[in-house]
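> Need coordinates for the below:
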Amino acid sequence: MTAIHELGALELWKLLHARELSAVQVAEHFLDRIARLDAANAFVHVDAGLALERARAADAAEDRTGIIHGLPFADKDLTPRAGQPASMGSRALEGAIAEVTHPLAQVLDAGGGVVLGRTAAPEFGFAGYTRSALHGATTLPGRPDLHAGGSSGGAAAAVAQGLLPFAPGSDGGGSIRIPAATCGLVGLKPTRGRIPAQSGVGQVGGLTTAGAIARSVIDVALLTDALIGRVNGRTPHGLSLRSPEHDDGSLLAAAMRGQGRFRIAVMTGGTPWDASDDIRIAPEAEDAVAATVRALEALGHEVGEVALPDASGDLGVPGVAGYPAAFTDLWRGGAATIPIPREQRHLLEPLARWIIDTSDELTAGGLARAQLWATEYERRVIAAFSPWDAVLTPTTALTPRPLDWYPAGDGEADFRAQVLHTPHTSFVNLTGLPAISLPVHQMAPPPEGEGLPMGVQLIGRPGEEGTLLAIGRQLERRIPWTQRVVDRMRA
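Sure thing, here's the model as predicted:
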């Protein structure tokens, strides 16, 4: 008999809906696994009492139409929930307890989900890996010498260990796609404006949106629909960008159909960081892209190339030296909103301190120019990519990183190391486009290789997550990545 944790989220939902499993059974199973098997340090807080209370309520409910009714999930440690720890991975907020619940947690509660606890994130989510002085490092399951990626590293490590069927995350520069690729999972960053509770709209730079991590494309679609907060299959009017290509607007329906023939371009022309950093694309990343191209062509899709628009100039905005300067200023602009008094900054880790300290140097004019540059670059990228249904890149330029890869004592050097690892992800946030990471490739097992996953990123048109999910589902039928995760759980 298949163990509960080996079932996909949609399979679990069907069994819960048919009352063949109870929400209490499911919650107890995952709570037991978390207590015994979280070797990767995925969770920073578990609330078994709250979980079982929610599970009992789910079992007692007559109405089981909630899109994730009875399914367990966990909040990312950056998402406040009233009465729960609210340190955001920082010693400066150690011991803080949230007074209000974030709308993102509210919408998952309303969808019938059963919250088990909180998954690890780096301090304020600033890093593309998951390590903090408060909670330690979250590692790649089965490889305690390697980072799990970040900033939604706890979410990905939890799913990869079979501690959750899926997990919400947030993505401001790759923070869903990076850990998904590292842990051999699927991760979707939706279009800016797609998730009402954390849409990116109204933020400095509009960079961060909520999204989903799971073993399969179908389960990612299911959780994304829950994050959107659909009512009777429809998005609440006026709260979220609608998907134009599917009449019912359901991303799960698009993923389950998995139909269509599409025009897909491999991105050429380097990365937006080439002017500031010595970007090297590892052979393993190139192999992942090549394997994806072969699979896409075998499926009957048209595959071509598209050049990334040049990101090195001022684009008509004097005072902006190109993408690295514009993105970094927008990143600092977001950091300027974090309420850490100057006298407490000695408690911050070097990366957070460097970002927040340098945000003090931003002027209103400088931030406005960075936003104008970003708007112009967004226009150019969307125009260049628009003839294509999806654009293909590696998710990470390098293989999963050793624990000592990111300098521990130098914030700026840490930032630069992150750029070298993940130069393809942040421009998708800056342009507001949807993107999905798919674990299409697995390196050769020892002694020839490390046997680790490598992901690719598909970037879509605004609002066309359904297309990315359809392509991903077709690849998933051909490449057994879901079974790989289950096999690793059993090992």
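
> CA only for contacts and neighbour counts going forward, please
Will do.

> dump the residue contacts of residue 154.
By C-alpha atoms under 8 Å, 6 or more residues apart in numbering, residue 154 lies in contact with 41, 42, 43, 76, 119, 120, 121, 130, 138, 148.

> What's the separation between the fourth one and residue 85?
Put plainly, it is residue 76. For residue 76, the distance to residue 85 (C-alpha to C-alpha, to the nearest Å) stands at 11 Å.

> Can you select the buried ones among the contacts of residue 154 for me in ChimeraX?
Selection of buried members from the contacts of residue 154 for ChimeraX, criterion 16 or more other C-alpha atoms under 10 Å:
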select :41,42,43,76,119,120,121,130,138,148
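
> Who are the contact partners of residue 187?
Here residue 187 is in contact with 176, 177, 180, 181, 211, 212, 213, 214, 220, 436, 437, 438 (C-alpha under 8 Å, 6+ apart).

> one more time with 7 Å, if that's ok
Neighbour list for residue 187: 176, 177, 180, 212, 213, 214, 436, 437 [criterion: C-alpha atoms under 7 Å, 6 or more residues apart in numbering].

> Let's see this one next, to set against the first:
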Amino acid sequence: MSAPHELTMLRQAAAVRDGELAPTELAEHYLRRIEELDPLLGAYLTVTADRALDDARRAEERLAHLRPGEAAPPLLGVPMPVKDLVPVPGVRHTLGSVVFAHQVAERAPHTVRLLDRAGMVLLGKSNTPEFGLPAYTESRVGPPARTPWDPSRIAGGSSGGAAAAVAAGLAPAAPGSDGGGSIRIPASCCGLVGLKPSRGRVSTAPFADVSGLAVEGPLARTVRDAAALLDVMARPAPGDPYAMPPATDSYLSHCHPPRRRLRVGRLATPDVAGVEVDPEVLRVYEATTALLVELGHEVVDVAQPLRSGDRDAFTPVWAVLAAMTPVPPGREGELMPQTRWLRDQAAAFDALEYARAVAALQHVGRRHAEAVEPWDALLTPTLAQLPPKVGELRNDEDPAADFAAQLAFTPFTAPWNMAGLPAVSLPLGWATGPEGDLPVGMMFGGRHGSEGLLLSLATELEEARPWADRRPPVW
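This is a model prediction of the structure:
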């Protein structure tokens, strides 16, 4: 058998079920790799070594007591982290902030309970920026998260730690969360599959987000692993405000090429004035278009549906999200400058102004959804630029310039959150430079609830241009 970290998540789960690989052996293997490689990459804020070994031993006991014909839970004995925006009882829960460096969570949200029920072994808490706000993962509570393809460059944000862990073989897959691109941005930076599901597909319970922007989803090396992790996570909770009925088929069952010719729209023109797309990104975009045509799909250029000023609704809503986390009295000054800048803006809005901003955001989202409706999928680059060096986007002296730089880096991702539509980033190209190869993600979005079709198309593209065996130098 290959080294355990070289196996896909699904192959690891099968090896555990078949007795080829003991959960404790698997956990110990990942803990050794984390100890060796994570100081370079900053993938983890907290490593739960004792908890991982306890979880692995419980998985072994559960396997030993399965009745004849009884199916094992789908992730039994499979190790992975949970993003440090998401609490796990008894584990340090920093929210990416030095203000909460010593906080320990008491209550498990719905998705953590689902992962526990599926048999996950918890490796720790993956790195995230403060409150999950920036498109980079840099904070004062831990080291920056770096892409394993070039550790001088960012892993993206806000699920940067999760992506760095999976790409470097420090976890087989990982859940992330995405309020403006926070799964797809690091997926592109780290050469992974990153799926943002439709609004309501994955429960946010017990958290409240009246904007409807954020949703949890999978990061993985393969489409099948991403689909299998989504199968675990996509279960509604009572009272979900945007609940969708459970899918009639598993997402894993959609991992086959489409059985018909698809109509794919494409655009690479950002709606943000003055933003130019890197020529290497455009080269991969054109190569992806050629591949779609080669596979028999119809590809048509479409106009950018967003207009000048449409983004004006996003910033105040994002600012209020930044302000929703209560900070102990006297500790606001310890927050990152970007966080304080957003929270200061939120303090200036009254309830009526915020309600109007949410309404405007929904109006823009509907226009984006109307533009997507005629197509089976819409192709765009995931990012406008290659992953920048650590610290290049961050600007503590000028948070407004910091925010503008993030927007120029990520102009294609947030509209899918505004509309609540699914979108997946796929590592369909590579930029070769003097410092080595850098992954370039291409994004496919679809109509509300069309995760199955996106996974089908992603499977076809993965089969045509396999990427899982292309591994970073630290591997």
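
> Could you get me the TM-score between them?
After superposition, the two chains reach a TM-score of 0.93 (TM-score structural alignment, normalised by the length of structure 2), with 465 aligned residues with a C-alpha RMSD of 2.0 Å.

> picking up where we left off before, okay, and which of the contacts of residue 187 of structure 1 map to helices?
Those of the contacts of residue 187 of structure 1 mapping onto helices are 177, 180, per DSSP state H.

> Just put the contacts of residue 187 of structure 1 in JSON lines and tack on distance to residue 480 of structure 1 and neighbour count.
Shown next, in JSON lines, are those (distance: C-alpha to C-alpha, whole Å; neighbours: other C-alpha atoms under 10 Å):
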{"residue": "176", "distance to residue 480 of structure 1": "21", "neighbour count": "34"}
{"residue": "177", "distance to residue 480 of structure 1": "19", "neighbour count": "38"}
{"residue": "180", "distance to residue 480 of structure 1": "16", "neighbour count": "36"}
{"residue": "212", "distance to residue 480 of structure 1": "20", "neighbour count": "32"}
{"residue": "213", "distance to residue 480 of structure 1": "17", "neighbour count": "34"}
{"residue": "214", "distance to residue 480 of structure 1": "14", "neighbour count": "30"}
{"residue": "436", "distance to residue 480 of structure 1": "17", "neighbour count": "30"}
{"residue": "437", "distance to residue 480 of structure 1": "15", "neighbour count": "35"}
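
> ok, so of the contacts of residue 187 of structure 1, who is nearest residue 283 of structure 1?
Nearest to residue 283 of structure 1 out of the contacts of residue 187 of structure 1 is residue 437 (C-alpha to C-alpha; 18.1 Å).

> Do you have the helices of the stretch 51-200 of structure 2 handy? List them.
Ranges of helices within the stretch 51-200 of structure 2 are 110-117, 160-167, 184-190, based on DSSP state H, counting those that start in this stretch.

> right, so of these, which gets closest to residue 290 of structure 2?
Proximity to residue 290 of structure 2 (C-alpha to C-alpha) singles out helix 184-190 among the helices of the stretch 51-200 of structure 2, at 19.8 Å.

> Structure 1: matching residues for that closest one?
The aligned range for helix 184-190 of structure 2 in structure 1 is 177-183, by TM-score structural alignment.

> what's in contact with the matching stretch?
Residues outside stretch 177-183 of structure 1 that contact it (C-alpha under 7 Å, 6+ apart) are 128, 140, 148-150, 152-153, 156-157, 160, 186-188, 213, 395-396, 400, 436-439, 453-455.

> Check stretch 450-459 of structure 1 too.
Contacts of stretch 450-459 of structure 1 (C-alpha under 7 Å, 6+ apart): 181-184, 285, 288-289, 390-395, 399, 433-445, 468.

> Cool, thanks, talk later.
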